[in-house]
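> Structure here, sequence nowhere to be found:
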């Protein structure tokens, strides 16, 4: 038995479609064991993690026309930004590209991911541009004053990822660990959300492709195809969305032991077209392989499953008062 996207669209329009989250599907599997195509039409999936392939393109008026010919370099809140290929000669307008992984020259734990979230929060940021003639132009600006602000991704939403261990004899600074990664297999760091990951639920990308509507950081966006380093065994996606409609709760920066990184979120609906997609959707964490790799050389040294990571785990954040540093101003308290 199979059906088309148009069949499912008609069911949605008539109000007869069954749309479930992946979490609800997982709970149904545990309770019933058997689920057929008649039980579900669309499954909603999502992933949220460090998304290193994230960047933003911003275009906005910086100064009066004729104020400068071309921009040589730029920073926003101390984060390097790169003038775009269009010079906008003498218009006073600048196009900038900001990498989510860029590091501030002023604050060691502040980077592109933090900057993009602050823009979405509506905060003013300081733009500093060095013109080709040596003039320095500065301007405080907020997202409402930026006519074009899009977030793009070169590779996001990997079909899960891997676990890393450090078998060497020395600690290691890495984007995969908040603190220095301890040696001698003392810890493991895991990336990937297992059964709720979008591509895990559509591994052959039968329903996800160019033009697929998705949510990036809560804003409607579109898939533009597969991303860099994508391969049939480990696919990922390339997408874009307008920053104006994003929710800061779903994005931000994260300070790793190797410096700040960028957090992003994707949500993707999966039409359940056939039995193969259904079987992929029903696959539980305990049945999803998790490769274990040496973080130093990125070579496989073992295997596990996502069940060892996510099954019977308390996902609530815990606070240990004995480990509190007693900062003068607690940045965690307002949240």
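Cool, got the structure. These figures come from a predicted structure and were not determined experimentally.
> Please make it C-alpha for all contacts and neighbour counts, starting now.
OK.
> Just give me the residue closest to the centre of the protein.
Residue closest to the average C-alpha location in the chain (Cα atoms, centre = their mean): residue 264, at 2.7 Å.
> Skipping adjacent residues, who's closest to that residue in space?
Spatial nearest neighbour of residue 264, excluding adjacent residues (Cα to Cα, 6 or more residues apart in numbering): residue 251 at 4.8 Å.
> so who does the residue nearest to the centre of the chain touch?
Each residue near residue 264 by Cα atoms under 8 Å, 6 or more residues apart in numbering is listed here: 48, 49, 50, 51, 54, 216, 217, 250, 251, 252.
> That one looks like it's in a strand, true?
Yes: Residue 264: assigned to a strand according to DSSP: H, G, I helix; E, B strand; the rest coil.
> That one and residue 104, how far apart?
19 Å (Cα to Cα, to the nearest Å).
> Check residue 23 too.
38 Å.
> Those two: which is more packed in?
Counted by other Cα atoms under 10 Å, residue 23 and residue 104 do not tie: residue 104 has more neighbours, with 21 against 14.
> hang on, the earlier thing: Throw the contacts of residue 264 into CSV and include secondary structure, thanks.
Converted to CSV, the contacts of residue 264 look like this (three-state DSSP):
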residue, secondary structure
48, strand
49, strand
50, strand
51, coil
54, strand
216, strand
217, coil
250, helix
251, coil
252, strand
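> Can you tell me which of those residues is closest to residue 182?
residue 50 (20.4 Å; Cα to Cα).
> count of neighbours near the nearest residue to that closest one once chain neighbours are set aside?
Spatially, and ignoring its direct neighbours in sequence, residue 50 is nearest to residue 263 (4.3 Å; Cα to Cα, 6+ apart). Counted with other Cα under 10 Å, the neighbours of residue 263 add up to 24.
> Equivalent analysis for residue 235, please.
22.
> All the strands of the stretch 151-300 of the chain, in order from the start?
Shown for the stretch 151-300 of the chain, the strands assigned by DSSP state E, counting those that start in this stretch span residues 162-165, 188-190, 213-216, 219-226, 237-242, 252-256, 259-271, 289-294, 299-305.
> so which of these comes closest to residue 84?
In terms of Cα to Cα, the element of these nearest to residue 84 is strand 237-242, at 17.1 Å.
> Counting by contacts, list what the closest one packs against.
In this structure, strand 237-242 makes packing contacts with strand 148-153, strand 213-216, strand 219-226, judged by 3 or more Cα pairs under 8 Å, 6 or more residues apart in numbering; DSSP states H and E.
> Structure two is appended below for comparative analysis:
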């Protein structure tokens, strides 16, 4: 057994051996698990994919006279202001919620956003890039906060705190979307063509971080990670965290399972790894680069990291049925998905990923470079992630059903 402290000592002296997950998978067949364990200290995983359950917490700083924010817009995108006086949260999927041509006689509404494809993720990207963003505030007047409104232009250098707090990132597996109906469907997976015209998947498969640590033994609350081109941390389990998902004998889940809540200082991030995006007729989101270092503490780590795309599967779901539980066309392997086509009911269906396999590999490589230069050390988790969390749906009961 190695320890994280021992690995960190080697990182500081420049003697740690660091591989990306791609390098490990390419060499494990020839070298074997034991030999790789003897050589390698850290394995770097990464992904670059849409993560719309993300957002930025911002402390704007106090005005003079002071304002207690009741409503806030950043470049016309609404931010949530139900915190302290000048704290706001800008969701990646937030979009302008009023017409760009309202009644200009209404003092509380004006046409400050005329780009319907622009959302919170785009504003976050611009702030990270150092660009100026228009700020508009409406206040809740009190004795200690007498100001009614405020407008200015901000950058990341003119605000106090600007950090990402993402409630749900890094899904451990996800679904494959298809459309068995007769009309196009615009979804969070993008356009699904009718009559099984295409299939879209969003996970990077065997190189995805959590597939290579299926029982979350190597990470936990406080684990240091690559987040948006800077250092971030695992803050907690993510929303919709469902580690009790059914699993194959290799411990990988057959559908959406574990998730992570992540946080990091957005002022230090790079817009190369944080990009606003938009799905036609669905809404805004954010492409995010996340890298997770896996310490090689024992041979079991190598065994789990040796999984191939042929060894993991995802369910094919029909979005033409507008229900929480949709019919499935069964399971397909990521090797089949990455081949460019799968077969559904005897029909060949072309496939495409939402995640960028190229940029996911680049995230892992960048994290490897940081560790090799001694700029990034590993952290011990301060608490494990809950592996017994069930998944609770929200079903609507009317009064008659409740009485029955």
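That came through fine. Keep in mind the model is a prediction, meaning the values are calculated, not measured.
> ok so, going back, switch the strands of the stretch 151-300 of structure 1 over to JSON lines, and while doing so, append distance to residue 65 of structure 1 to every line.
Shown next, in JSON lines, are these (distance: least, Cα to Cα, whole Å):
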{"stretch": "strand 162-165", "distance to residue 65 of structure 1": "50"}
{"stretch": "strand 188-190", "distance to residue 65 of structure 1": "50"}
{"stretch": "strand 213-216", "distance to residue 65 of structure 1": "34"}
{"stretch": "strand 219-226", "distance to residue 65 of structure 1": "33"}
{"stretch": "strand 237-242", "distance to residue 65 of structure 1": "26"}
{"stretch": "strand 252-256", "distance to residue 65 of structure 1": "34"}
{"stretch": "strand 259-271", "distance to residue 65 of structure 1": "34"}
{"stretch": "strand 289-294", "distance to residue 65 of structure 1": "54"}
{"stretch": "strand 299-305", "distance to residue 65 of structure 1": "54"}
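> Can you say which of those strands is nearest to residue 59 of structure 1?
Once those are compared by Cα to Cα, strand 237-242 is nearest, at 12.6 Å.
> Mind giving me the packing neighbours of the helix ranked longest in structure 1?
Ranked by residue count under DSSP state H, the longest helix found in structure 1 is helix 22-32. Contacts defined by 3+ Cα pairs under 8 Å, 6+ apart place helix 22-32 of structure 1 against strand 42-50, helix 275-282.
> Give me the contacts around it.
The set of residues external to helix 22-32 of structure 1 that reach it, using Cα under 8 Å, 6+ apart, is 35, 43, 44, 45, 195, 196, 281, 282, 284.
> ok, how many other residues are close to the aligned residue in structure 2 for the first one?
Right, residue 35 of structure 1. Residue 35 of structure 1 maps onto residue 33 in structure 2, with residues paired by TM-score structural alignment. Neighbour count of residue 33 of structure 2, defined by other Cα under 10 Å: 20.
> Check residue 306 of structure 1 too.
24.
> for residue 82 of structure 1, same thing?
18.
> likewise the one 5 residues further on?
Residue 87 of structure 1 is surrounded by 15 other residues when neighbours are defined as other Cα under 10 Å.
> what residue of structure 1 takes the place of residue 79 of structure 2?
Residue pairing (TM-score structural alignment): residue 79 of structure 2 is matched to residue 81 of structure 1.
> Mind telling me what element that match is part of?
strand 79-83 (DSSP states H and E).
> That strand vs structure 2, mean deviation?
Its aligned residues in structure 2 lie a mean 0.8 Å from strand 79-83 of structure 1 after superposition (mean Cα distance after the TM-score superposition for structure 1).
> Let me see the residues that make contact with that strand.
Outside strand 79-83 of structure 1, the residues that reach it (Cα under 8 Å, 6+ apart) are 71-75, 94-99, 102-105, 111-112, 115.
> The longest helix belonging to structure 2 versus strand 283-295: what angle between them?
Counting by DSSP H, the longest helix found in structure 2 is helix 357-372. Relative orientation of helix 357-372 of structure 2 and strand 283-295, computed by axes from the mean of the first three to the mean of the last three Cα atoms, to 10 degrees: 40 degrees.
> could you say what helices and strands helix 357-372 of structure 2 packs with?
Applying 3+ Cα pairs under 8 Å, 6+ apart, one finds that helix 357-372 of structure 2 contacts strand 18-20, strand 42-50, strand 283-295.
> what's the following helix or strand after that helix?
On the C-terminal side of helix 357-372 of structure 2, the nearest following helix or strand under DSSP H and E is helix 399-403.
> Which position in structure 2 pairs with the residue nearest to residue 50 of structure 1?
Aligning on TM-score structural alignment places residue 263 of structure 1 opposite residue 287 in structure 2.
> Likewise for residue 3 of structure 1?
In structure 2, the residue equivalent to residue 3 of structure 1 is residue 2, according to TM-score structural alignment.
> Check residue 168 of structure 1 too.
Under TM-score structural alignment, residue 168 of structure 1 pairs with residue 181 in structure 2.
> And for residue 310 of structure 1?
Correspondence of residue 310 of structure 1 to structure 2, assessed by TM-score structural alignment: residue 338.
> tell me the contacts of that match?
Counted by Cα under 8 Å, 6+ apart, residue 338 of structure 2 has contacts 351, 352, 353.
> From these, which land in strands?
351, 352, 353 (DSSP state E).
> most surrounded residue in the residues you listed?
Result: residue 351 is most packed of those (other Cα under 10 Å), 20 neighbours.
> Contacts only, for it.
Counting by Cα under 8 Å, 6+ apart, the residues that residue 351 of structure 2 touches are 198, 199, 200, 201, 337, 338, 340, 341, 342.
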